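Chemist: My questions are about this predicted structure, shown below with the sequence.
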Amino acid sequence: MTGWTLGIIGGSGLYDLQGLDGPETVTDTPWGKPSAPVRTGKLAGVPVCFIPRHGPGHVLSPDAINYRANIDALKRAGATDILSLSACGSLREHMAPGDFVVVDQYVDRTKGRASSFFGPGCVAHVPMADPVCSRLSSMVADAGEAAGARVHQGGTYLAMEGPQFSTRAESRLYREWGCDVIGMTNMPEARLAREAELPYASVAMVTDYDSWRAGGEDVDVPSILKVMQANAAKARKLVESLAEAMAASPRTPSPDGIESILDIAIVTPPAARDTVLMGKLDAVARRVLGA
């Protein structure tokens, strides 16, 4: 055993993975139902658990996804690390449709989404300055190149609320802010993975140029779907390559200290913690709370 259990969140166009022939598990959580039951199996001998973010058949819009349930379900299924795969628009000319961007920063413009497992009864503030795992992101970038993708290692992801696409003014503003790609689903997902002490890496698969280009085509679903099919095939190869790399490299704790991040995040002393919330945190924070 290498110690890895790879949790995968499949985005638009990636609703299943071949080779996952283990039982479905975790159909419900204290935070509600995940997007789908967690599918399990092994790739290259590495345990894998998979959730399609938008549900089977893409029935959930970005604002309807239960992000807390998805992260909790993957933790309960034994995930040690999470790979997020999602479609995105590009805000940079050199990040072309078909390219993969391994995200390393976020600007969160979502609103109204439950963004924390903690709250009244147990307050926690996890560090998010560097929101992804540097080791896992590096491994993912290598796996993307091995899969034949053109990979950009590093990029800032603007998380918008959606489900509508950006106005032209918004798209151009986000470029001025220094953002590189735009999508609707990586937040609060990345925040929740950090609270669950799960190293997280994101591959944003470019499908379009959003709305900023002068004289360019506006983003629409038919054009996105054309690129998405090819991206999904490369994403499946990336997952296979990543599993092979994990099989060849025994797991050690993340160099970023993610698996022990709650040691410096929880503010509420034990005597003041709400017992109901503690019960809901039995998977997410079991290491530090002793649940």
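Modeler: It's in.
Chemist: contacts, neighbours, all on C-alpha from now
Modeler: OK.
Chemist: From Ala36, how far out is Met246?
Modeler: Distance of Met246 to Ala36, computed by Cα to Cα, to the nearest Å: 25 Å.
Chemist: Pasting the second one now:
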Amino acid sequence: MAKAIVGVIGGSGVYDLPGLTNLREEEVSTPWGEPSDALRFGRIGKTEAVFLARHGRGHRFSPSTINYRANIDALKRAGVTDVIALSACGSFHRELYPGVFVLVNQFEDRTYLRQATFFGTGCVAHVSMAHPVAPLLRRRLVAAADAEGVPYKDGGRYLCMEGPQFSTFAESIGYQSHGVDVIGMTGATEAKLAREAEISYATIAMVTDYDCWHEEHEAVDVAAVVKVMADNAEKAARVVARTLREFPAEHEPCPAGSDRALEHAIITHPEARDPELVKKLDAVAGRVLRRG
């Protein structure tokens, strides 16, 4: 079994991870380009952790311009086995008020401008996304939120929109009637790439607003979101720290198969594979590609 190394991806309002000891930074280059920021390595308790600011420090990248492939590849190269992703989200339910966390278990992807796969012409792969969130990792986050007294919903559907604009009223009402719980701009893309990289992935969706459907609240804007983000960041740091302090020393095999997703996923015959693409896939898919 592999040693557990937990990656933490900080979203809007979360640009560092309090509590990391033995902190060091490293610039990691990937065949897919540069990640959003330097990786920050350290420990919380006995667990090794790697932090990455999704939007870069200072929030330089929009959801549509983040190099998601470079981010996930860099974490894979760092030995990360599990990723906890923090994501600011809008809510479609009154009971999911600003400040509540949703430990989502499903994604619906409405994005259209970004690269959401490492594979393509010359090396085709189809991984299962039926259960995009690693169940054991999510249960650990639920237990940590419970222990820390952070209000949360256990399970939920996250709609991933392209952005960077917030929803129109018509869109917001439509999404709500469709049965989703929260809306964000990053989660589904990361979940797909993490699955292809055989990394167990889970999201803490941190509610900052009611999107724009709620008749008793004004339409969402950045000023309103920022007011909630600071409190959410503090609670997220507590949940992540407790999760890492109680994390097993070895990576737990994932019941959803996230850590062996490529086992039978690559369909391109070895003699037909593009050598240049295969070379780029060394970190992400080397485990299976080296077998031929």
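Modeler: Great, that's in hand. Note that the structure is predicted; figures quoted are calculated from it, not measured.
Chemist: Can you pull the TM-score for these?
Modeler: Put the two chains on top of each other and the TM-score (TM-score structural alignment, normalised by the length of the first structure) is 0.96; 290 aligned residues with a Cα RMSD of 1.5 Å.
Chemist: those strands in the stretch 151-291 of the first structure, which residues are they?
Modeler: 151-153, 156-160, 181-183, 200-208 (DSSP state E, counting those that start in this stretch).
Chemist: Mind putting those strands into a markdown table with distance to Lys42 of the first structure and mean neighbour count?
Modeler: Converted to a markdown table, the strands of the stretch 151-291 of the first structure look like this (distance: least, Cα to Cα, whole Å; neighbours: other Cα atoms under 10 Å):
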| stretch | distance to Lys42 of the first structure | mean neighbour count |
| --- | --- | --- |
| strand 151-153 | 25 | 19 |
| strand 156-160 | 30 | 24 |
| strand 181-183 | 29 | 27 |
| strand 200-208 | 19 | 28 |
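Chemist: Kindly reformat those as TSV containing distance to Trp4 of the first structure.
Modeler: Putting the strands of the stretch 151-291 of the first structure into TSV (distance: least, Cα to Cα, whole Å) gives the following:
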stretch	distance to Trp4 of the first structure
strand 151-153	22
strand 156-160	27
strand 181-183	28
strand 200-208	13
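Chemist: Ala87 of the first structure is nearest to which of these?
Modeler: Closest to Ala87 of the first structure of the strands of the stretch 151-291 of the first structure, according to Cα to Cα: strand 200-208, at 4.7 Å.
Chemist: quick one: that closest one to strand 156-160, angle?
Modeler: Here strand 200-208 of the first structure runs at 80 degrees with respect to strand 156-160, directions being taken by axes from the mean of the first three to the mean of the last three Cα atoms, to 10 degrees.
Chemist: Please name every helix or strand in contact with strand 200-208 of the first structure.
Modeler: strand 81-90, strand 100-102, helix 134-146, helix 189-195, helix 221-247 (3 or more Cα pairs under 8 Å, 6 or more residues apart in numbering; DSSP states H and E).
Chemist: Just give me the mean distance for that strand relative to the second structure.
Modeler: Here the mean offset of strand 200-208 of the first structure against the second structure after fitting is 0.3 Å, by mean Cα distance after the TM-score superposition for the first structure.
Chemist: Okay, and the alignment partner in the second structure of Gly7 of the first structure sits in which element?
Modeler: Alignment note (TM-score structural alignment): Gly7 of the first structure maps to Gly7 of the second structure. According to DSSP states H and E, Gly7 of the second structure maps onto strand 5-10.
Chemist: Packing partners of the helix or strand just after that strand?
Modeler: Sequence-wise, the next helix or strand downstream of strand 5-10 of the second structure (DSSP H and E) is strand 21-26. If contacts are counted by 3+ Cα pairs under 8 Å, 6+ apart, strand 21-26 of the second structure sits against strand 39-44.
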